[in-house]
Each structure stands twice: as structure tokens, then as C-alpha cells.
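Q: here is my input; please provide its structure:
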Amino acid sequence: MIGSVKGINGGEVTKSVSCHQSLYPYLLYYCHSVPKVRVYEADIIDVESKERINRGVAICHLDTSAWSPDHGAFVALGSSPGEN
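A: From the prediction side, this is the model:
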């Protein structure tokens, strides 16, 4: 369950570095700089106890117009580059 959500940097547009796990026979992270994003932090709450059990971070890209239509995010979300 999601609890409190707050915008990092007050929810203003900011720069970020994002790191993703890559599929290799060993643990590898691919990190890249993202110049125009909004970053949010959310508490993850235990449904029964209502206690915070973790904290998640979401990075929202503001311009995807140059991305490939085959990017995994578009495939998963049923979207296309440049769409809201």
C-alpha cells in the first residue's frame, strides 16, 4: 500500500541519475543522467499494521519524444514516444 508521497526538490523539474539492473550473468547496473525529470518519494505501508516498511522512488521523464517506440516502458504501458 502507498502512504505519503512527496516531490523531491518540491516537485520541481530537476536533473537525476537513474540506475537500472541489467540482465547479465552477474549483477550489473546501467546508470545514466536524465536532464529533465520530476522525482517523487513514496512510503510503502504494510496493509495490516499500517507501518512504513520501505520507501520507493519514482523518476518521471518529461520528454520521451526521442525514445524508440519499442522501449520497454512504452510496451509495458501501451504508450508511444511523446504521449502523456
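
Q: hey, let's count contacts and neighbours off CA atoms from now on
A: Will do.

Q: residue ranges for the strands of this structure, please.
A: With DSSP state E, the ranges of strands along the chain come out as 2-7, 14-22, 28-45, 52-61.

Q: contacting residues for the closest residue in space to residue 67 that isn't next to it in sequence?
A: Among residues not flanking residue 67 along the chain, residue 81 sits closest, at 5.8 Å (CA to CA, 6 or more residues apart in numbering). Contacts for residue 81 (CA atoms under 8 Å, 6 or more residues apart in numbering) come out as 64-69, 74.

Q: do residue 41 as well
A: Per CA under 8 Å, 6+ apart, neighbours of residue 41: 5-8, 55-58.

Q: now do 6 Å
A: Residues counted as contacts of residue 41 (CA atoms under 6 Å, 6 or more residues apart in numbering) are 5-6, 56-57.

Q: now for those residues: which two are most distant?
A: 6 and 56 (10.8 Å; CA to CA).

Q: the structure of the following sequence is requested for comparison with the preceding one:
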Amino acid sequence: MIGSVKGINGGKVMQLVTCHRTLFPYLLYSCHSVPKVRVYEMDILDPNSKAKINHGVASCHMHTSDSNPNHAELTMASGPGQIKACHWLFENHLIWTVAD
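A: I've put the predicted structure just below:
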């Protein structure tokens, strides 16, 4: 269950750099720039007690027309450019953006 949600940089569309872990026997990051995104942070709550159990960060891509049509977020839709794709940033992934 999602609790309070805060838009980073006031929820404005911005550019960021994100780095994802790759599958190697040692820690290696693959980093890339993402031109039009909104970034949100939110509390994740226990559905029964409503107690905070974690804190998450999500990235929402506002412009997907240049995206790979086989990307997981787009295969659930009709294709690139037809949706805004949001996803969680997982443990040990990095994101650089403007500071609030």
C-alpha cells in the first residue's frame, strides 16, 4: 500500500541520470541519461496496520516514442509513444537529479 507521495523537484518534468546494476560477478553499473521524467518518492505501508515498512523511489518516463518496443513497460501497452511508463528504482540502483 502506498502512503504519502512527494514529487522530486515539485513533480516537474526534468532530466536525470540513472544507474542500474548489471549481472556480473562484481558490482558494475550501466548508467544513462533520461531526458523527460518525473521522479516521486513515497512511503510504502503495511496494508493492515498502515505502518511504514519501506520508502520507495519511482521514475515516470513522459516521452516513450524513442523507447525500445520490447522494453517490459511498453510491452504491456500498444507500443512506444502511447503511454507514460513508470517503474520503481530497486535496491542498489542510483539516480541523480536536481535537489529540492
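
Q: sorry, back to before: of residue 6 and residue 56 of structure 1, who's got more company?
A: Higher neighbour count among residue 6 of structure 1 and residue 56: residue 6, with 14 against 11, using other CA atoms under 10 Å.

Q: counterpart of that one over in structure 2?
A: Aligned by TM-score structural alignment, residue 6 of structure 1 pairs with residue 6 of structure 2.

Q: still on that earlier bit, deepest of the strands of structure 1, which one?
A: Sort those by mean neighbour count, taking mean count of other CA atoms under 10 Å, and strand 28-45 sits at the top with a mean of 15.

Q: how about the contacts of residue 81 of structure 1, which pair is most distant?
A: Maximum pairwise distance in those, criterion CA to CA, is 12.5 Å, between 66 and 74.

Q: which one's more surrounded, these two?
A: When residue 66 of structure 1 is set against residue 74 and neighbours are counted by other CA under 10 Å, the residue ahead is residue 74, at 16 against 8.

Q: tell me the contacts of the more buried one?
A: Contacts for residue 74 of structure 1 were tallied using CA under 6 Å, 6+ apart; they are residue 80.

Q: if we can go back for a sec, which one of the contacts of residue 81 of structure 1 is nearest to residue 46 of structure 1?
A: Closest approach to residue 46 of structure 1 among the contacts of residue 81 of structure 1 (CA to CA): residue 74, at 30.0 Å.

Q: so for structure 2, the centremost residue is which one?
A: The residue lying closest to the centre of structure 2 (CA atoms, centre = their mean) is residue 59, at 2.4 Å.
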